[in-house]
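Q: Here is a sequence with its predicted model. Questions after.
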Amino acid sequence: MKTESKMRSDKQKIRGWYMLIPLFVTLMLAGCSGSTGAQGMSEDGRLLVTATTGMIADAAKEIGGEYVEVTTLMGPGVDPHLFKASQGDIRKLDRAAVVFYGGLHLEGNMERVLEKMAAQKTVVAVTDNMPRERLLSAESESDEFDPHVWFDVNLWMSAAETVRNTLIAKDPANADAYREQGARYLQELQELDEYVRGRMLEIPAEGRVLVTAHDAFGYFGRAYDVEVVGLQGISTAAEFGARDVSRLRDYLVERNIKAVFVESSMPARSMEAIVAGAAQRGHEVRIGGELFSDAMGESGTPEGTYSGMIRHNVDTIAEALK
């Protein structure tokens, strides 16, 4: 007999496939449209690049520079686990010469569509070349690895290298520029990694506990020696229940945790319920701040870049836990 969680998982998969039917149809029509966008170049001669998430788009912009025009499918506050592509998104994919996505099931059922598109154009998962021994296991049978790799800055450098190599292969005329801009971006990431390590060392080891809405910070915890606890699992597609709330509330009380964090791409009410539950047990916990997990901040702000997002998170965590 199937358990309740298994039945819920099966229903979610079936519903996800039904939701993909319009997407497949739209892609087939777009592929037969013969639009000028299929050439993959902008009117001013730049390579058209579409990236699923802001973190990937940032790498493409920094490495591609003036030679690329980058479009992002998922903006600030968008949860990639639950993202549903619109017809406008399909047009962005159709006109691009290169499509970058996260892979490792970050984009959910949409990943199958992207894999099919690879037969017609350059579609690359930026995690493809990451050493598998450096990837963390996911909690479900369908997800082999945790996709939140960008929280280990050193590991994310591999994604940047994949972006650089793809652009060089696709646009060899500007290869020297991609190499130069790629080297500069990788140096920036190296310095960022050192910054994160330094800030985390400001927190006493026993207080280095990060409690968030969902388990997106596993790579961060491993890389920077931080214990990470999430209310939900790796994917937000799975719902949390009363047992999860009670478990986390009791953990906060037992460990005397003073601060928890909300996420920009998820409702704050789940963590607010945890705080209220701990208060009923006589333990005061506060919201330590908002972190960016699956999406970056608004364009034009420091948090709207990968480096700025990471620095914001690290500074918020350090100040709340010190």
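A: Great, that's in hand.
Q: C-alpha only now, for contacts and for neighbours.
A: OK.
Q: so which helix or strand takes in residue 50?
A: strand 47-51 (DSSP states H and E).
Q: Check what contacts that strand and list those residues.
A: Applying Cα atoms under 8 Å, 6 or more residues apart in numbering, the external contacts of strand 47-51 come out as 40-42, 57, 60, 67-73, 92-93, 95-101, 171.
Q: repeat for stretch 272-283
A: 245-246, 248-250, 252-253, 256, 284-287.
Q: could you flag which of those are buried?
A: Buried by 16 or more other Cα atoms under 10 Å: 245, 248-250, 252-253, 284-287, out of the contacts of stretch 272-283.
Q: now, which of those residues sits nearest residue 21?
A: Nearest to residue 21, judged by Cα to Cα, of these is residue 245 at 35.2 Å.
Q: Three-state assignment for the closest one, please.
A: Three-state assignment for residue 245 (DSSP: H, G, I helix; E, B strand; the rest coil): helix.
Q: Now do the residue lying closest to it once chain neighbours are set aside against residue 28, distance only.
A: Nearest residue to residue 245, sequence neighbours excluded (Cα to Cα, 6 or more residues apart in numbering): residue 274, at 6.3 Å. Note on residue 274: its distance to residue 28, by Cα to Cα, to the nearest Å, is 46 Å.
Q: same thing with residue 133?
A: For residue 133, the distance to residue 28 - Cα to Cα - is 37 Å.
Q: Could you list every helix and strand in contact with the longest helix seen in the chain?
A: Longest among the helix segments of the chain by residue count, using DSSP state H, is helix 4-31. In terms of contacts (3 or more Cα pairs under 8 Å, 6 or more residues apart in numbering; DSSP states H and E), helix 4-31 is packed against helix 87-95.
Q: okay, the angle between the helix it packs on and strand 47-51?
A: Per axes from the mean of the first three to the mean of the last three Cα atoms, to 10 degrees, the angle that helix 87-95 makes with strand 47-51 is 130 degrees.
Q: Name the next helix or strand downstream of helix 87-95, please.
A: By DSSP H and E, the next helix or strand past helix 87-95 is strand 98-101.
Q: on that earlier part again, quick one, the longest helix of the chain and helix 87-95 angle?
A: Using the same axes, to 10 degrees: helix 4-31 against helix 87-95 is 60 degrees.
Q: take a look at this one as well, against the first:
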Amino acid sequence: MRKYWINYLIIISCFMLIFSCQEKKKNAKFKVVTTTNMISDLLHQIGGDSIEVVGLMGAGVDPHLYKASEGDVTKLTTADAIFYSGLHLEGKMVDVFEKMNKSGYKTFALSDGLPEKNKISSANFAGNHDPHIWFSVENWRLAAKFVTKQLSTLQPQNKEFFEENLRTYDLDLKSLKEDLNEIASKLPKEKRILVTAHDAFSYFGKEFDFKVVGLQGISTTAEAGTKDILDLANFIVENDVPAIFVESSVPEQTILALKSAVESKDKNVALGGTLYSDSLGNSGTPEGTYLGMYIYNMSTIVNALNVTE
């Protein structure tokens, strides 16, 4: 088996030489490479048609486990700027981005645009912060401002255009927050217990007053064991949780095992639906945008949990 990361770092060391030999076409758009499709959507909102956005990860891709392909290397070496989430969401790729930045590449972690008080610490993730920052709408507003600032520095001739797009998008995000609060208000607080495949919804829980329990840890690299499943099954029975949720970027086997464990205790628990956690939906659908994804998630959660006997 080839030494993937060793070869990858060797390639990285050659990036500057490759880049220096390439001549950018005169009329080519400013090329931005992104990791997750949440970030791609954000760059589209701010950059509009003045930039070309190239995403590495599509719908249903788990960024915790993602490994860059040889094709990704080409995308990265020809990029004018690279935006990634940070806080180790992208696993080992973060180390590569940091090395590229030291070599002169323009790489930006969205998490750098957030103050420390906005980041949730997690003892379950080697003492690092929870990387699922987009589930706080307030954090996403700050991320949009961060992207606008960086693009304006890189393309000062389009600064006013970026800032106008930010003003429009910020109004959309404010409206989104109001809509989410309205939907959440239909669910009594005693029913706001969200059980999912992995612990991706802590920011959501904090912002909308939900108790959130993930079967796996913050990173999907941590596997749930039999004891984890049995402990959570007991929690569901004790708290009379009516539904649990699959995630689009996480295999459903562990949630199905949890459902079976609950039912072995003579308690019915439904699969409440599939939530978008580490990626948006398919491009061209409402769920393929941050705004549409969040409305879908909140509606799915509230509808599944707001059951009456």
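A: Good, I have the coordinates. Computed from a predicted model, the values in this text were never measured in an experiment.
Q: Just give the TM-score of the two.
A: Once superposed, the chains reach a TM-score of 0.94 (TM-score structural alignment, normalised by the length of the second structure), with 304 aligned residues with a Cα RMSD of 1.6 Å.
Q: Have a look at residue 274 and residue 28 of the first structure and say which one is more surrounded.
A: Legend: neighbour count by other Cα atoms under 10 Å for residue 274 of the first structure and residue 28, higher for residue 274 (24 against 12).
Q: Which helix runs longest in the second structure?
A: If you go by DSSP H, the second structure has its longest helix at helix 159-184.
Q: corresponding residue for residue 113 of the first structure in the second structure?
A: Under the alignment (TM-score structural alignment), residue 113 of the first structure maps onto residue 96 of the second structure.
Q: Contacts only, for its match.
A: Counting by Cα under 8 Å, 6+ apart, residue 96 of the second structure has contacts 9, 12.
Q: That one and residue 9 of the second structure, how far apart?
A: Counting by Cα to Cα - residue 96 of the second structure and residue 9 of the second structure are separated by 8 Å.
Q: Could you pick out which of the buried ones among the contacts of stretch 272-283 of the first structure are located in strands?
A: 286-287 (DSSP state E).
Q: and which of the buried ones among the contacts of stretch 272-283 of the first structure is nearest residue 209 of the first structure?
A: residue 252 (10.1 Å).
Q: What's the match for that closest one in the second structure?
A: So residue 252 of the first structure corresponds to residue 236, using TM-score structural alignment.
Q: give me the number of residues near the residue nearest to that match when sequence neighbours are not counted?
A: Nearest non-adjacent residue to residue 236 of the second structure, counting by Cα to Cα, 6+ apart: residue 262, 7.3 Å away. If you count neighbours by other Cα under 10 Å, residue 262 of the second structure ends up with 21.
Q: Alignment lookup: residue 262 of the second structure to the first structure.
A: Match for residue 262 of the second structure (TM-score structural alignment): residue 278.
Q: Next one: that match from residue 289 of the first structure, what distance?
A: 17 Å.
Q: Residue 208 of the first structure now?
A: Separation of residue 208 of the first structure from residue 289 of the first structure (Cα to Cα): 15 Å.
Q: Between the two, tell me which one has more neighbours.
A: More crowded of residue 208 of the first structure and residue 289, by other Cα under 10 Å: residue 208, with 22 against 16.
Q: Report the contact partners of whatever residue of the second structure lines up with that one.
A: Residue mapping for residue 208 of the first structure onto the second structure gives residue 192, with TM-score structural alignment as the criterion. Shown in contact with residue 192 of the second structure (Cα under 8 Å, 6+ apart): 209-211, 305.
Q: Wait, residue 111 of the second structure touches residue 89, no?
A: No: taking contacts as Cα atoms under 8 Å, residue 111 of the second structure lies outside contact range of residue 89: 10.2 Å.
Q: In the stretch 101-250 of the first structure, mark out all the helices, start to finish.
A: 110-117, 153-170, 175-200, 218-224, 242-255 (DSSP state H, counting those that start in this stretch).
Q: what's the neighbour count on the corresponding residue of the first structure for residue 143 of the second structure?
A: Residue 143 of the second structure maps onto residue 159 in the first structure, with residues paired by TM-score structural alignment. Neighbour count of residue 159 of the first structure, defined by other Cα under 10 Å: 24.
Q: The closest residue to residue 197 of the second structure other than its chain neighbours and residue 282 of the second structure, how far apart?
A: The shortest distance from residue 197 of the second structure to any non-neighbouring residue, by Cα to Cα, 6+ apart, is to residue 215 (5.1 Å). Residue 215 of the second structure is 25 Å from residue 282 of the second structure, where distance means Cα to Cα.
Q: Looking at these two, which has the bigger crowd around it?
A: residue 215 (23 against 14).
Q: That one pairs with which position in the first structure?
A: Aligned partner of residue 215 of the second structure by TM-score structural alignment: residue 231.
Q: Contacts only, for that match.
A: So residue 231 of the first structure contacts 211-215, 240, 244-245, 248 (Cα under 8 Å, 6+ apart).
Q: got it, and residue 163 of the second structure?
A: 46, 148.
Q: What's it aligned with over in the first structure?
A: By TM-score structural alignment, residue 163 of the second structure lines up with residue 179.
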